[in-house]
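**Student:** the sequence and its predicted three-dimensional model are supplied below.
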Amino acid sequence: MSLGDDNGYRSDSGRTDDAYSTIGGTRQTRTRLPDGEGGDGYGPPRRPARKPRSMIMMVGVIVLLIAAIAFANMGGGGGDDNNDGRGRADGTPNTSSTAATGTKPVNGKNGTIASGFAHDGQGAQSAAANYAVALGSAEMFDKTKRDSILGAVIAPQVVGKFRATLDDAYSANLFKNLGLNEDGSTPAGFTFISRTTPVGTKVTKESPDRATVEVWCTGLIGLAGEGSTKPVTDGWFTITMELEWVGGDWKAVTHSQKDGPAPVGGDTRASSAEEIAGAVNGFGGFTYAR
C-alpha cells in the first residue's frame, strides 16, 4: 500500500423532513395502542422486527456474486474486443470494463513481476495494475528489493531519479512511525503488512507508445501482532501512471496518487491481529491482466 488514504447517508423511504407530514397530505394523527397476542380491535398486530443489516448485506453480496458469474459466462458475446476500457462517449462504461477481454494474459516474468504486456491500451492497463501491486508491496521497505522492483517497472531514463526520491522517502523516521525498526526490518513477534489490490483501471490518455492509466485501488498497511500499536488498516486511493513503450514492454515514467474514491464502510467485524497476519501470509497476491 502506498504511503499516503465517510459518512454514509441512509434515507428513510416514504418520509419527508417535516416530522408532521404524511404522504398523501392527510396530516392525520394516529395513536398506536399496545398489541395483543393476535391483534385487537384497534388494528393488526405490529410487523415483525426488521432483519439485521448484516443479513441484508449478505443477501446482497450473494445476489452480486450470482450476477457476476452470469456476466462472466456471457463475456465476449456482442462486446467490442478492441475497446480500451475508457467507456462510451456518454461516460457509461462498456461491458469490457468489467468483463474479460480476448487479449491473452501475459506469460512473461521480470523477477516476480509480470512482463510482456500487449502494445495497446489493454496492455498498458494490465502493466499499470501489476506495477501498482509491486510498488505498494512490503518488499519496497527493503532497499535491495526496492531497487530490483524499480528496475523492473520504471523506464531506464528515470529509474535513477525514482531510486533517489524513494531512498529519501523510506527513512528511519517513516519506519518508526509504522512501528518498524530503524532499518525497516520487522520487530520480532510481528508481521508487517503492506499490500495494494487494484479494483479497476482506465486509460485517460493514449498514443502509440505512450499511455496514462488510472488504477483504483484498496490497500492494507500496518503491523500485525499481539500488542501492536500500529494495527493493520485499510484505505482507498487512485494511482495515476504515465507509461512509455520501452524495449518491447510498458514502463512507468511518472507515478502519483490521490485518496479515494472510498465506499461507505460495512459492518464486518474487525479480525484479530493473528487472523490478519495468517491471511496475508496464507493468501498470495495475483498477476493482473485484462
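**Tutor:** Arrived safely.
**Student:** when you work out contacts or count neighbours from here on, use the C-alpha atoms and nothing else.
**Tutor:** Noted.
**Student:** for the protein, which strand is longest?
**Tutor:** strand 191-207 (DSSP state E).
**Student:** list the buried residues of that strand.
**Tutor:** For strand 191-207, burial by neighbour count (16 or more other C-alpha atoms under 10 Å) applies to 191-198, 200-203, 206.
**Student:** now the helix or strand just after it against strand 191-207, angle please.
**Tutor:** Helices and strands here follow DSSP states H and E; after strand 191-207, the next one along the chain is strand 210-224. Angle between the axes of strand 210-224 and strand 191-207 is 170 degrees (criterion: axes from the mean of the first three to the mean of the last three C-alpha atoms, to 10 degrees).
**Student:** hmm, who's touching the helix or strand that strand 210-224 is followed by?
**Tutor:** Downstream of strand 210-224, the first helix or strand assigned by DSSP H and E is strand 233-246. The contact list for strand 233-246 (C-alpha atoms under 8 Å, 6 or more residues apart in numbering) reads 5, 119, 124, 128, 132, 155, 209-222, 250-262.
**Student:** in strand 233-246, which residues are buried?
**Tutor:** For strand 233-246, the neighbour count (16+ other C-alpha under 10 Å) marks 235, 236, 237, 238, 239, 240, 241, 242, 243, 244, 245 as buried.
**Student:** returning to what we had before: contact partners of the longest strand of the chain?
**Tutor:** 1-2, 84-86, 121, 124-125, 129, 132-134, 136-138, 180, 186, 211-225, 232, 277, 280.
**Student:** got another one to weigh against that:
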Amino acid sequence: MSNEDQYGGGVGSGYGEVGGTGQTRTRLPDAPSDPYGTPRRAPRASRGLVTVVGVVVLLIAAIAFANQSSDSPRTPADQTPPAATSTSATGTRPVDGKNGAIPKGFAHDEQGAQSAAANYAVALVSADILKPQMRRQIVRQVFVADKVSELEARLDQAYGKTFLDQAGLDANGNAAQGLTYISRTVPVGTKAAKNSESTTTVDVWCTGVFGTAGVGSTNPVSNDWFTMTLTLRWAENDWKVESFAQKDGPAPVHTDRTASTAEEIAKAATEFGGFTYAR
C-alpha cells in the first residue's frame, strides 16, 4: 500500500517508499522513484476536470514529500514465468485477530507476509489515512516502531490544510455535509519479490475507487489500477511495514459501461463492507 491519488493523485500515487508512508485516494502520491509515495487514480473527464487535476497534482506532491527516501531501487525480479501454483490461493487462514480494523498476527512465512501486505495496502490507501486521529492509529499499527515518529510527521505535513482544502475536506478529513469521501482499495493479487526470515518484499496489484460522491462534487469518484511494493520486517511477533512505494498499472482496457450516479456510489460505499485478505 497518496492523497493526491486519493483525490486523483495519491500520497503515494506511487506510494513511493514511504519507509512506511501513507496515502489517501487515499492514495499515495505518484512518484515511481519515491519509496514513500501513495497510489493514485485517474480522474474521469467532466466539468470539474480542472479541479480534479489540480487536486491530483497536489496529492502527488504531498505523497512524494512524505515518502522521501534514500533507498536505492531494487533489482528487477527474475523474468522466468511463475509456476501455476504461485497464483492460486493457499487455503490458509490469514489471521486470528485484529488490531482495531486492521488484521494482525500473520504467519511467520511467505504466505503470511503476502497476506499482511495485501491488508496493509488497503489500510494505507483508505479514507481514514486523511483523518489525523485515525492516521496515527494506522501508522502505529502498520509500521515498525522505529519508523512511526518519522512517518507521522511526514504524513501530517503531507495531509495538511492545503491538501485537505484542495480535496474539499475539513481539518478532520471529512467531506462537506451531503457529500461522501470515498477511498477503497481492493488487492487483486500479491507476489513475493524477495523473502527471508526477517525481511520480505511484496508487490500488491490493486484497483480501487477514489473521490467525493454527492451533488455538487467537483472531485467525482473514479477508479484506478496500481501496484504497491511493501518491504516488511518481522517485529513484535508480526509482519510490519518498513517502507513502501507505488507505481501505476498494470491496467486493463477501460470499458464503456455507464457510470453510476453519485448517490449510488455513496450508498454502495457505506453498505458494502471490506474483507480480510489472504494469500
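**Tutor:** Received it, and whenever you're ready, just let me know what you need. This structure is a prediction, so every number in the text was calculated from the model and none was measured.
**Student:** format the buried residues of strand 191-207 of the first structure as CSV; extra columns: distance to residue 53 of the first structure.
**Tutor:** Shown next, in CSV, are these (distance: C-alpha to C-alpha, whole Å):
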residue, distance to residue 53 of the first structure
191, 33
192, 33
193, 30
194, 31
195, 29
196, 29
197, 27
198, 28
200, 27
201, 31
202, 33
203, 37
206, 44
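**Student:** which part of the second structure lines up with stretch 147-162 of the first structure?
**Tutor:** Counting by TM-score structural alignment, stretch 147-162 of the first structure lines up with residues 136-151 of the second structure.
**Student:** identify each buried residue in that stretch, please.
**Tutor:** 136-145, 147-148, 151.
**Student:** show me what residue 189 of the first structure aligns to in the second structure.
**Tutor:** By TM-score structural alignment, residue 189 of the first structure lines up with residue 178.
**Student:** what about the closest residue to residue 176 of the second structure other than its chain neighbours, neighbour count?
**Tutor:** What sits nearest to residue 176 of the second structure in space, not counting adjacent residues and going by C-alpha to C-alpha, 6 or more residues apart in numbering, is residue 169, at 6.7 Å. Neighbourhood size, residue 169 of the second structure [other C-alpha atoms under 10 Å]: 21.
**Student:** would you mind measuring from residue 169 of the second structure to residue 80 of the second structure?
**Tutor:** Separation of residue 169 of the second structure from residue 80 of the second structure (C-alpha to C-alpha, to the nearest Å): 46 Å.
**Student:** surely residue 114 of the second structure is in contact with residue 239?
**Tutor:** No: Residue 114 of the second structure is beyond contact range of residue 239, at 9.6 Å (criterion: C-alpha atoms under 8 Å).
**Student:** count of residues packed around the equivalent of residue 226 of the first structure over in the second structure?
**Tutor:** Counting by TM-score structural alignment, residue 226 of the first structure lines up with residue 215 in the second structure. When counting by other C-alpha under 10 Å, one arrives at 13 neighbours for residue 215 of the second structure.
**Student:** kindly report the same for residue 99 of the first structure.
**Tutor:** 17.
**Student:** helix, strand or coil for residue 264 of the first structure?
**Tutor:** coil (DSSP: H, G, I helix; E, B strand; the rest coil).
**Student:** what residue of the second structure matches up with it?
**Tutor:** Counting by TM-score structural alignment, residue 264 of the first structure lines up with residue 253 in the second structure.
**Student:** that match: neighbour count?
**Tutor:** 5.
**Student:** now swap in the one 4 residues further on and tell me
**Tutor:** The local packing count at residue 257 of the second structure equals 6, with neighbours defined by other C-alpha under 10 Å.
**Student:** assign it to helix, strand or coil.
**Tutor:** Of the three states, residue 257 of the second structure takes coil according to three-state DSSP.
**Student:** how about residue 209 of the first structure, what's its match in the second structure?
**Tutor:** Taking TM-score structural alignment, the alignment pairs residue 209 of the first structure with residue 198 from the second structure.
**Student:** what do you get for residue 179 of the first structure?
**Tutor:** Counting by TM-score structural alignment, residue 179 of the first structure lines up with residue 168 in the second structure.
**Student:** quick check: its match touching residue 177?
**Tutor:** No: in this structure residue 168 of the second structure lies outside contact range of residue 177 using C-alpha under 8 Å: 11.0 Å.
**Student:** please identify which of the two sits among more neighbours.
**Tutor:** residue 168 (21 against 7).
**Student:** the more buried one and residue 162 of the second structure, how far apart?
**Tutor:** 10 Å.
**Student:** did I read that right, residue 276 of the first structure in a helix?
**Tutor:** Yes: counting by three-state DSSP, residue 276 of the first structure is found in a helix.
**Student:** which parts of the stretch 1-150 of the first structure are strands?
**Tutor:** 108-110, 113-115 (DSSP state E, counting those that start in this stretch).
**Student:** ok, average deviation of the last one from the second structure?
**Tutor:** Translated: strand 113-115 of the first structure. For strand 113-115 of the first structure, the mean deviation from the second structure after alignment is 0.6 Å (mean C-alpha distance after the TM-score superposition for the first structure).
**Student:** in the second structure, which residue range corresponds to that strand?
**Tutor:** Taken onto the second structure by TM-score structural alignment, strand 113-115 of the first structure occupies residues 102-104 there.
**Student:** residues near the nearest residue to residue 170 of the second structure once chain neighbours are set aside, how many?
**Tutor:** Nearest non-adjacent residue to residue 170 of the second structure, counting by C-alpha to C-alpha, 6+ apart: residue 164, 6.3 Å away. By other C-alpha under 10 Å, 25 other residues sit near residue 164 of the second structure.
**Student:** tell me the contacts of residue 164 of the second structure?
**Tutor:** Residue 164 of the second structure makes contact with 170, 171, 173, according to C-alpha under 8 Å, 6+ apart.
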